[in-house]
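no sequence for this one, just the structure:
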């Protein structure tokens, strides 16, 4: 670079020929993939939140290192490739279980859509690279001045360009904010910001700190290092201070809750023996507790509700009533008035009044599933026979009342979405307990629930 700011290197240090530049570019993309993999693999571990920040800080340094290229197309292209490699590393490492579990449980289905989904999610980090190249361009081209201010500007620009694609990823066509950095901050000081700014505010604070940490490593003077360290400590201290405030208070008497997984594989559940076994297991567990809210899995009743054996459901209800228990179990329910259309639902067993909750977020982008001939073609491509008949539930559904506590049912990955639980807070006079029936026991669902509890003021 002839002028401006780049705290990593100058043009004379890197402009030594196309072969050298190509080698540097390949090394940067490989490093980006490795850093993304480190970020993805740290997901779900409370004690690895700061390691995730180191990975994001390394990504920031790679983007800054690619910034000196002033040629619009080549510079933009390198930023895009580095971002894409980082995203591919994160999602293929962090969600490796997704296509493999589909292949294991449903071998007749194609895994191609799952891999395409991972590439789609990775492309949002490519957008981060492009936006950072664009946002940081005025900083790079500015007249040399205060180095500390320029470095802070780089860090702030990175935090903005990290948060904007993450918000887009979490909201576009219902969104899919899996592996969001904000969830990884559950065990860090940044988690304290959740009640004030929510998931994406936590992401911004963590990304800003990550960029500061990366810039601090390569600070060229003690003055710049001191200023960066001070801003970083303020960021951390702000999260610790916000986390020390008690934003909510217990209300009412505590209720006993038991979350139970039946331990039957999805493929086995669709056999006659597996379907009967699943209901009988919950019937046996219904007598193992006293005055308890029992939460079962998303497929606790592994067949359409109107086809479930009546004698088994009656035995379940009688056993629950005999011990003062209530169970919220997942089941497939027909839409009222439309027997050929179904909902993924939670049904209350053993409660004085009937209760039903229909899942609002079906599968990723499920509300946008095509219908008709296009759906049949897509179904044949992935190995499914016919289009899905599931429909999303209403956005205004009643909460379940259990001994005065308002229970908010959320099914599977619905806990991912900021605001979904808040939209269910119909009566602020009652305590609310989010409930997340799910097919399998995923560690990340615990993180989602903890952040929802912290940021949205509900008890868990």
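Happy to help now that I have it. What you see is a predicted model; the values in this text were computed from it and never measured.

only C-alpha atoms for contact and neighbour calcs from this point on.
OK.

where exactly do the helices run in the stretch 351-460 of the chain?
Assigned by DSSP state H, counting those that start in this stretch, the stretch 351-460 of the chain shows helices spanning 372-382, 443-456.

out of those helices, which is the most enclosed?
helix 443-456 (a mean of 21; mean count of other CA atoms under 10 Å).

show me the contact partners of that one.
Applying CA atoms under 8 Å, 6 or more residues apart in numbering, the set of residues contacting helix 443-456 from outside is 43-44, 183-184, 186, 191, 194-199, 412-413, 415-416, 418, 421-422, 434, 458-460.

let's see that with 6 Å instead.
The contact list for helix 443-456 (CA atoms under 6 Å, 6 or more residues apart in numbering) reads 44, 194, 195, 198, 415, 416, 459.

could you do stretch 325-343 as well?
Contacts to stretch 325-343, defined as CA under 6 Å, 6+ apart, come from residues 291-301, 304-305, 344-351, 358, 389-391.

got CSV for the helices of the stretch 351-460 of the chain, with distance to residue 149 too?
Formatted as CSV, the helices of the stretch 351-460 of the chain follow (distance: least, CA to CA, whole Å):
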stretch, distance to residue 149
helix 372-382, 52
helix 443-456, 32
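
out of the ones you listed, flag the one nearest residue 94.
helix 443-456 (10.7 Å; CA to CA).

distance between stretch 33-48 and the chain's centre?
13 Å (CA atoms, centre = their mean, to the nearest Å).

next, the buried residues of the helix or strand encompassing residue 303.
Residue 303 belongs to strand 301-304 when elements are defined using DSSP states H and E. By 16 or more other CA atoms under 10 Å, the buried positions in strand 301-304 come out as 301, 302, 303.

follow-up on the earlier one: mind checking which of the helices of the stretch 351-460 of the chain is nearest residue 270?
When the helices of the stretch 351-460 of the chain are ranked by distance to residue 270, counting by CA to CA, first place goes to helix 372-382 at 19.0 Å.

can you list contacts of that closest one?
Contact partners of helix 372-382, identified using CA under 6 Å, 6+ apart, comprise 109, 110, 385, 386, 387.

how close does the last one get to residue 377?
Distance of residue 387 to residue 377, computed by CA to CA, to the nearest Å: 9 Å.

let me know the closest of the buried residues of strand 301-304 to residue 266.
When these are ranked by distance to residue 266 (CA to CA), residue 302 comes first, at 8.9 Å.

what's the closest non-adjacent residue to the closest one?
In space, and not counting its chain neighbours, residue 302 is closest to residue 275: 5.6 Å by CA to CA, 6 or more residues apart in numbering.

count the residues that sit near that neighbour.
When neighbours are counted by other CA atoms under 10 Å, residue 275 registers 20.

where does it sit: helix, strand or coil?
The three-state label given to residue 275 by DSSP: H, G, I helix; E, B strand; the rest coil is helix.

next: residue 120.
Per three-state DSSP, residue 120 ends up helix.

isn't residue 267 up against residue 103?
No: here residue 267 does not reach residue 103: they are 10.9 Å apart, not a contact under CA atoms under 6 Å.

before we go on, here's another structure to hold up against the first:
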């Protein structure tokens, strides 16, 4: 690889010559195909791959090195977009299962919808790569006859980390957000997991991207040395390219490599810090998995069978807390079958068990109409006839509400959908033997900032997190493993245990350090009995949310955009 080049055209180059040079340096199609393949490979770094965070670090090193081959912001954006499309089309292919096998959408249309959605998601890594190109002084390259690639720099590495983090945050925020496969999730068992309670999943992605860029920066002089001619004997103090002192050449390798290694070491040591402390007595918990087939759940016979099954499972034996999956009882709470309601009330009062069950909420008007349907969890507390209620706040597009202009798309599927009413962003916890428990439903647990906000702003901060979900829509796919990995990240970020009750899997208990302490085999009927210790106190991430990584990233990108080209120009002009 040749010497680094200036980030802006020289003044003696005409516009026509520069245009000819841009065309001559256009990247071939196979460059983008490689980026797409690497993006697809990145899917393997997520669950169920064990310790996939290390694989992801190697993939990001290659991805950034490949990105530096680009000749301007357009080719950089296309490279990032190709990487993103490869990652998303292979990483969330289970959406095809929900649309085709359970939704009844024709296979070609379901496949096209998956491809279009993946293209949309790929916009964000494309945006990140394009912004990096500008802020790293990479928007324009060298002389008209100069075909040398762009060289990684310190400010370029920081720009890449910052642009990547902001791109992932935007993907998790715009149009209600879809942060699935945020790069930090793969680090749950990787070298940078320790950063999660400090800066959250997007901050973990920032550290990953920075370490990868610094490794490329360290490796670059070695590849240049191999490609360059051997220096003449009269220049023993210079590196093989000549003109640069040996100590400076060594520093170009050692400094970025040292910082990257330091990030890895810090990430491995940070878990030794206990950000939260045990609070209240441990809880004995039973998490139920009914394995009710999705196609039967809303049929009359299937509904009766589900109610009977969960009544039997709830009352099988006592526990401090018993949790069912999302909409385990798929009826309006006011229309609960009397035998079910009487059985769980009597069981709770006689055994001291607190019970959380999923059902449909709603408000009945004076004229008997039901309005404001909600996806809810209802809690029965021993000795109290006041029923607790949690209403889901972050609804699923196309599942719980129909985005404007997409009614035609929903009509292509044969799924019982509706426009649900949103619960409040922060709701009071469910109290179980003096232990506050914070609830979330379905994919609400993929929004770490919202979980942190619930803990930060609640008058009674919870010591235990509970997720009730139904992933039967996605069949026996990697979606189950990926969602469990996401839940583990929430435990790391908050320093609190997470309990998951699911219809088909993964029903699991996660401790405050993100370790799975028990799980049920997917697609089986059973209950998971575990003891969990609640915690108190706030991690740095709970205190500040995503504000830290966003503020740092914006400042670094602004610095890079304002001064990056001049830094590169001075650096190259000194040689």
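Structure's in. What do you need? Everything numeric in this text was worked out from a predicted model, so none of it was measured.

can you give the distance of the strand holding residue 303 of the first structure from its chain's centre?
Distance of strand 301-304 of the first structure from its chain centroid, counting by CA atoms, centre = their mean, is 27 Å.

returning to that earlier point: list buried members of the contacts of stretch 325-343 of the first structure by neighbour count.
By neighbour count, with 16+ other CA under 10 Å, the contacts of stretch 325-343 of the first structure hold 291-301, 305, 344-351, 358, 390-391 as buried.

leaving out sequence neighbours, find the closest residue to the most centrally placed residue in the second structure.
The centroid of the second structure falls nearest to residue 182 when counting by CA atoms, centre = their mean (3.2 Å). In this structure, residue 182 of the second structure finds its nearest non-sequential neighbour in residue 168, 6.3 Å apart by CA to CA, 6+ apart.

tell me the counterpart of that neighbour in the first structure.
Counting by TM-score structural alignment, residue 168 of the second structure lines up with residue 166 in the first structure.

next, count neighbours for its match.
When neighbours are counted by other CA under 10 Å, residue 166 of the first structure registers 25.

part of a helix, is it?
Yes: per three-state DSSP, residue 166 of the first structure lies within a helix segment.

picking up where we left off before, what does the residue nearest to residue 302 of the first structure align to in the second structure?
Residue correspondence to the second structure (TM-score structural alignment): residue 275 of the first structure is matched to residue 303.

residue 314 of the second structure versus its match, what's the distance?
The gap separating residue 303 of the second structure from residue 314 of the second structure is 16 Å, by CA to CA.

and if you look at residue 47 of the second structure?
31 Å.

can you check residue 489 of the second structure too?
In terms of CA to CA, residue 489 of the second structure sits 29 Å off from residue 314 of the second structure.

and the residue lying closest to residue 498 of the second structure once chain neighbours are set aside, what does it touch?
Excluding the flanking residues, the one nearest residue 498 of the second structure by CA to CA, 6+ apart is residue 465, at 4.6 Å. By CA under 6 Å, 6+ apart, the contact set of residue 465 of the second structure is 437, 438, 439, 498.

and for residue 242 of the first structure?
192, 193.

any idea which element it lies in?
Following DSSP H and E, one finds residue 242 of the first structure within helix 222-244.

next SSE downstream of that helix?
With DSSP H and E, the next secondary element past helix 222-244 of the first structure is strand 256-259.

list the contacts of that next one.
Under the contact criterion CA under 6 Å, 6+ apart, strand 256-259 of the first structure has outside partners 292, 293, 294, 295.

aligned to the last one, what sits in the second structure?
Residue mapping for residue 295 of the first structure onto the second structure gives residue 323, with TM-score structural alignment as the criterion.

mind checking the SS state of the residue nearest to residue 173 of the second structure when sequence neighbours are not counted?
Spatial nearest neighbour of residue 173 of the second structure, chain neighbours left out: residue 179 (7.7 Å); criterion: CA to CA, 6+ apart. What three-state DSSP gives for residue 179 of the second structure is coil.

count the neighbours of residue 179 of the second structure for me.
Neighbour number of residue 179 of the second structure under other CA under 10 Å is 22.

likewise for residue 364 of the first structure?
When neighbours are counted by other CA under 10 Å, residue 364 of the first structure registers 15.

how near is it to residue 60 of the first structure?
Counting by CA to CA - residue 364 of the first structure and residue 60 of the first structure are separated by 29 Å.

before we move on, what about residue 290 of the first structure?
According to CA to CA, residue 290 of the first structure and residue 60 of the first structure sit 53 Å apart.

on that earlier part again, the residue nearest to residue 498 of the second structure matches what in the first structure?
Counting by TM-score structural alignment, the partner of residue 465 of the second structure is residue 434.

ok, residue 429 of the second structure touching residue 437?
Yes: between residue 429 of the second structure and residue 437 a contact is recorded at 5.2 Å, counting by CA under 6 Å.

which of these two has more residues huddled nearby?
Ranked by neighbour count (other CA under 10 Å), residue 429 of the second structure and residue 437 place residue 429 first, with 24 against 19.

which strand or helix spans residue 318 of the first structure?
Element membership for residue 318 of the first structure (DSSP H and E) is helix 310-322.

just the residues contacting that helix, thanks.
283, 286, 349, 350.

now do stretch 387-394 of the first structure
Against stretch 387-394 of the first structure from outside (CA under 6 Å, 6+ apart): 341, 342, 343, 358, 359, 360, 375, 376.

next one: stretch 24-43 of the second structure
Outside stretch 24-43 of the second structure, the residues touching it (CA under 6 Å, 6+ apart) are 79, 82, 83, 84, 86, 87, 90, 91.

can you tell me which of those residues is nearest residue 553 of the second structure?
Set against residue 553 of the second structure, the nearest of the contacts of stretch 24-43 of the second structure by CA to CA is residue 84 (20.4 Å).

and the closest one, what pairs with it in the first structure?
Counting by TM-score structural alignment, residue 84 of the second structure corresponds to residue 87 in the first structure.

who are the contact partners of its match?
122, 125.

mind checking the SS state of it?
Under three-state DSSP, residue 87 of the first structure comes out as helix.

and it, how far from residue 399 of the first structure?
According to CA to CA, residue 87 of the first structure stands 38 Å off from residue 399 of the first structure.

equivalent analysis for residue 440 of the first structure, please.
Residue 440 of the first structure is 24 Å from residue 399 of the first structure, by CA to CA.

where's residue 35 of the second structure, which helix or strand?
Residue-wise, residue 35 of the second structure maps onto helix 29-42 under DSSP H and E.

circling back to that earlier point, go through the buried ones among the contacts of stretch 325-343 of the first structure and flag which are in strands.
By the criterion of DSSP state E, membership of those in strands covers 292, 293, 294, 295, 301, 344, 345, 346, 347, 348, 349, 358.
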